[in-house]
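Peer 1: no sequence on this one, just coordinates:
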């Protein structure tokens, strides 16, 4: 039986909900199953392995879910009750920043929360951090174009408001800051989002203090860290187990070594997959942000590409995301053993695998070495390539006695070596773990490609 208090609260909330939300609210009231009970059920049916570290996180997520049941973002409150002062509102619900080693279940737990929390689907959003920032920059660019005559126009507040209007529960997977543009803008963006009532759940491989570690001009990024901790409880998940490594391998081999007739094997597989597509084998050009990206060998939703096509060309997250939407299977041939001497390609490869993994793209690999040897972590030792030199010129950086010396406006960062590659080394641990999972039967069956 519902209590009188519960019915009153329910009636009050109905005033601001759509018809779709009615069904969701009734479902939540009639089904009082907690996240803990759902997790326990998955353990009992052996969908998940019992893990006390994960159980502690689920308990915290259950507590957060209870708080969200009474939460309304500022934008909703101001529309419904404009006479209600901000000072009369309950304090902002703190989100959760969950960090830990690769493969320990962070994303799985966030997805469990996202699918079963009390917030209706039209008010919540689950997205990879890279994709979220791409969307943010796209919106900013569009607004700047619309207001180009207004010199003092600041689009960040408008973009933050539009994000909050669309969804006030934000679940960001793989929160990792590697781009200086993102690093400089995060505090301004999230100040606006948090002030408008956004609640953020984030997963990351790094604790907040290690975000953008040794990054260029990190002193300008540091104020974001206390803002993050003020609005999110920080929780570690580190059981020391990489569950991706425990998955069963795919029945079909999907990772080939160059020396073992990899091209012949991939030719056979591409021909087999092409026969299932309603298309011919031909080049295909993708138009992305007014740029043309051409692939020489495609058939329907399958692309047969090389490492050079994907990582030597100036492609970024938006390009790999577009590929994920157009192709269900990607063949990547001739992957070399990478090192810090080709950091640009390494960064692209990391971003590509992250994007393909998040969108469950099937990948066939051929490489010079096994996946756990793809990246050499030796130090760079004063090697500065042409791209590095151009960046140094743009930022007023010069070399002095074999060391990186910064001009006067970067003196606060003079102890950071922007070409050290530490961020890439850290990120590549996750990449290798993800490739391992991408080779499994469970991963290949997770995307329905023929209907």
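Peer 2: Cool, the structure landed. The shown structure was predicted, so the numbers you read here are calculated from the model rather than taken from an experiment.
Peer 1: hey, let's count contacts and neighbours off CA atoms from now on
Peer 2: Noted.
Peer 1: Quick one: residues contacting residue 197.
Peer 2: Taking C-alpha atoms under 8 Å, 6 or more residues apart in numbering, we find residue 197 in contact with 72-75, 92, 164, 168.
Peer 1: Which single one of these is nearest to residue 193?
Peer 2: Nearest to residue 193, judged by C-alpha to C-alpha, of the contacts of residue 197 is residue 164 at 6.9 Å.
Peer 1: where do the helices sit along the stretch 251-400 of the chain?
Peer 2: In the stretch 251-400 of the chain, the segments counted as helices under DSSP state H, counting those that start in this stretch are 262-274, 307, 317-326, 343-358, 386-395.
Peer 1: circling back to that earlier point, now, which of the contacts of residue 197 lie within strands?
Peer 2: Among those, no residue falls in strands (DSSP state E).
Peer 1: So of the residues you listed, which two are at opposite extremes in space?
Peer 2: Pairwise distances across the contacts of residue 197 peak at 14.2 Å for 92 and 164 (criterion: C-alpha to C-alpha).
Peer 1: Looking at these two, which has the bigger crowd around it?
Peer 2: residue 164 (25 against 18; other C-alpha atoms under 10 Å).
Peer 1: distance of the more buried one from residue 146?
Peer 2: According to C-alpha to C-alpha, to the nearest Å, residue 164 and residue 146 sit 21 Å apart.
Peer 1: Equivalent analysis for residue 194, please.
Peer 2: 26 Å.
Peer 1: Same check on residue 368?
Peer 2: Distance from residue 368 to residue 146, by C-alpha to C-alpha: 49 Å.
Peer 1: For my notes, confirm residue 5 occurs in a strand.
Peer 2: No - counting by DSSP: H, G, I helix; E, B strand; the rest coil, residue 5 is not found in a strand; it is helix.
Peer 1: Tell me which residues are up against the strand or helix carrying residue 443.
Peer 2: Assessed by DSSP states H and E, residue 443 sits inside helix 441-444. With contacts defined as C-alpha under 8 Å, 6+ apart, helix 441-444 is touched by 247-251, 360, 362, 437-438.
Peer 1: The structure to be compared is supplied as follows:
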């Protein structure tokens, strides 16, 4: 049986995209593209044949783990690979959405077997290629789910392409929990080709993504009444009401309609969770967040909630109007959490109204 896909040429596909969009692929991007090109050549091999670590030319065929700083083109390249990959049974998932779906499946009352392995089998089925975007682990509970996912993917012969801002050895870096994830890190290093995507240019700063719904949002500083009126946004406190989220109640600053209108305190200082943000995105795809302070003065938990909110809004491509007395530089300065760089990069894509 033929195991190579002769007609697949991911290098040519990306050269054509670069020419169409008038940008130049740098050397590290070309290295990532070459790794995915080689991986794509193996995708039509039977799943049982894919269980081996090495395929064409001695390359690892379990997949590719791509890590690097924000805005270096990881998601763009992987999205392009996913679209072109010569296999019909494939899935592309975001980190937060997939974990929510996994929780739901494990807790489904009608499920005869609520084990993690059964839930993964139900969600992924006979998936041949799984593209997992923005892998980042700070919560030990999430890490144990990802640990099970990695084991399932590798044992089933599913090809995994993952992106992250972190090299594998820095996943779940908290010293109290890191040792519990070390076996999973070794699985990644054994079965996946680990490729770094560096470079000094944050391509999001170039404005090439400014037509997406998220990028149609606005960063309003200092967020005065004139700015509010000109953007057609409601005043806080008019029609204020509570929003029931099952076991949690969130306070809205104005009546829900075209917007969900939150204060920073209600959304990030209060003990909210990623599951809340995902459920809220299902209700409305346009948000207002008022009164974002200097984040360095907030607790680590509050900072992480804000990072998570922006991640979810960006992944779901919701429009965001963000009010702060501080510009983006001052708002994010001196925050120790590395993930704030991803948040900063994403917020820099909002239109500025100062």
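Peer 2: Now that the structure is in, tell me what you want to look at. Computed from a prediction, not measured in an experiment: that's the story for all the values here.
Peer 1: What would you report as the TM-score here?
Peer 2: Once superposed, the chains reach a TM-score of 0.84 (TM-score structural alignment, normalised by the length of the second structure), with 338 aligned residues with a C-alpha RMSD of 3.0 Å.
Peer 1: Between residue 194 and residue 146 of the first structure, which is the more surrounded one?
Peer 2: residue 194 (25 against 10).
Peer 1: Find the residue closest to the more buried one in space, skipping its chain neighbours.
Peer 2: residue 231 (7.2 Å; C-alpha to C-alpha, 6 or more residues apart in numbering).
Peer 1: which one in the second structure is aligned with that neighbour?
Peer 2: Under the alignment (TM-score structural alignment), residue 231 of the first structure pairs with residue 191 in the second structure.
Peer 1: Test my guess that its match contacts residue 63.
Peer 2: Yes - taking contacts as C-alpha atoms under 8 Å, residue 191 of the second structure lies within contact range of residue 63: 7.2 Å.
Peer 1: which ones are touching residue 376 of the first structure?
Peer 2: Residue 376 of the first structure touches 337-340, counting by C-alpha under 8 Å, 6+ apart.
Peer 1: okay, now the nearest residue to residue 301 of the first structure once chain neighbours are set aside: neighbour count?
Peer 2: Spatial nearest neighbour of residue 301 of the first structure, excluding adjacent residues (C-alpha to C-alpha, 6+ apart): residue 327 at 4.2 Å. For residue 327 of the first structure, the neighbour count with other C-alpha under 10 Å is 18.
Peer 1: could you measure the aligned residue in the second structure for residue 327 of the first structure against residue 232 of the second structure, distance?
Peer 2: Residue correspondence to the second structure (TM-score structural alignment): residue 327 of the first structure is matched to residue 284. Residue 284 of the second structure sits 17 Å away from residue 232 of the second structure, going by C-alpha to C-alpha.
Peer 1: Just give me the neighbour total for the equivalent of residue 119 of the second structure over in the first structure.
Peer 2: Aligned counterpart of residue 119 of the second structure in the first structure: residue 159 (TM-score structural alignment). Using other C-alpha under 10 Å, residue 159 of the first structure has 21 other residues around it.
Peer 1: how much space between residue 159 of the first structure and residue 188 of the first structure?
Peer 2: From residue 159 of the first structure to residue 188 of the first structure the distance is 11 Å (C-alpha to C-alpha).
Peer 1: do the same with residue 145 of the first structure
Peer 2: 20 Å.
Peer 1: neighbour count winner among these two?
Peer 2: More crowded of residue 145 of the first structure and residue 188, by other C-alpha under 10 Å: residue 188, with 14 against 11.
Peer 1: What lines up with the more buried one in the second structure?
Peer 2: Using TM-score structural alignment, residue 188 of the first structure pairs with residue 148 in the second structure.
Peer 1: With the first structure overlaid, how far apart is stretch 76-83 of the second structure on average?
Peer 2: Once fitted to the first structure, stretch 76-83 of the second structure is off its aligned match by 0.7 Å on average (mean C-alpha distance after the TM-score superposition for the first structure).
Peer 1: List the buried residues of that stretch.
Peer 2: 77-78, 81-82 (16 or more other C-alpha atoms under 10 Å).
Peer 1: do stretch 316-330 of the second structure as well
Peer 2: Neighbour-count burial for stretch 316-330 of the second structure [16+ other C-alpha under 10 Å]: 316-328.
Peer 1: and if you look at stretch 235-253 of the first structure?
Peer 2: So for stretch 235-253 of the first structure, counting by 16+ other C-alpha under 10 Å, buried means 235-238, 244, 247, 249-250.
Peer 1: Same list, those, but as TSV with secondary structure please.
Peer 2: Below are these laid out as TSV (three-state DSSP):
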residue	secondary structure
235	strand
236	strand
237	coil
238	coil
244	helix
247	coil
249	strand
250	coil
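Peer 1: Tell me the one of the residues you listed nearest residue 202 of the first structure?
Peer 2: Nearest to residue 202 of the first structure among those is residue 235, at 10.4 Å by C-alpha to C-alpha.
Peer 1: residues touching the closest one, list them.
Peer 2: 57, 96-99.
Peer 1: do the same with residue 321 of the first structure
Peer 2: For residue 321 of the first structure, the contact set (C-alpha under 8 Å, 6+ apart) comprises 131, 355-356.
Peer 1: That's all I had, so thanks and see you.
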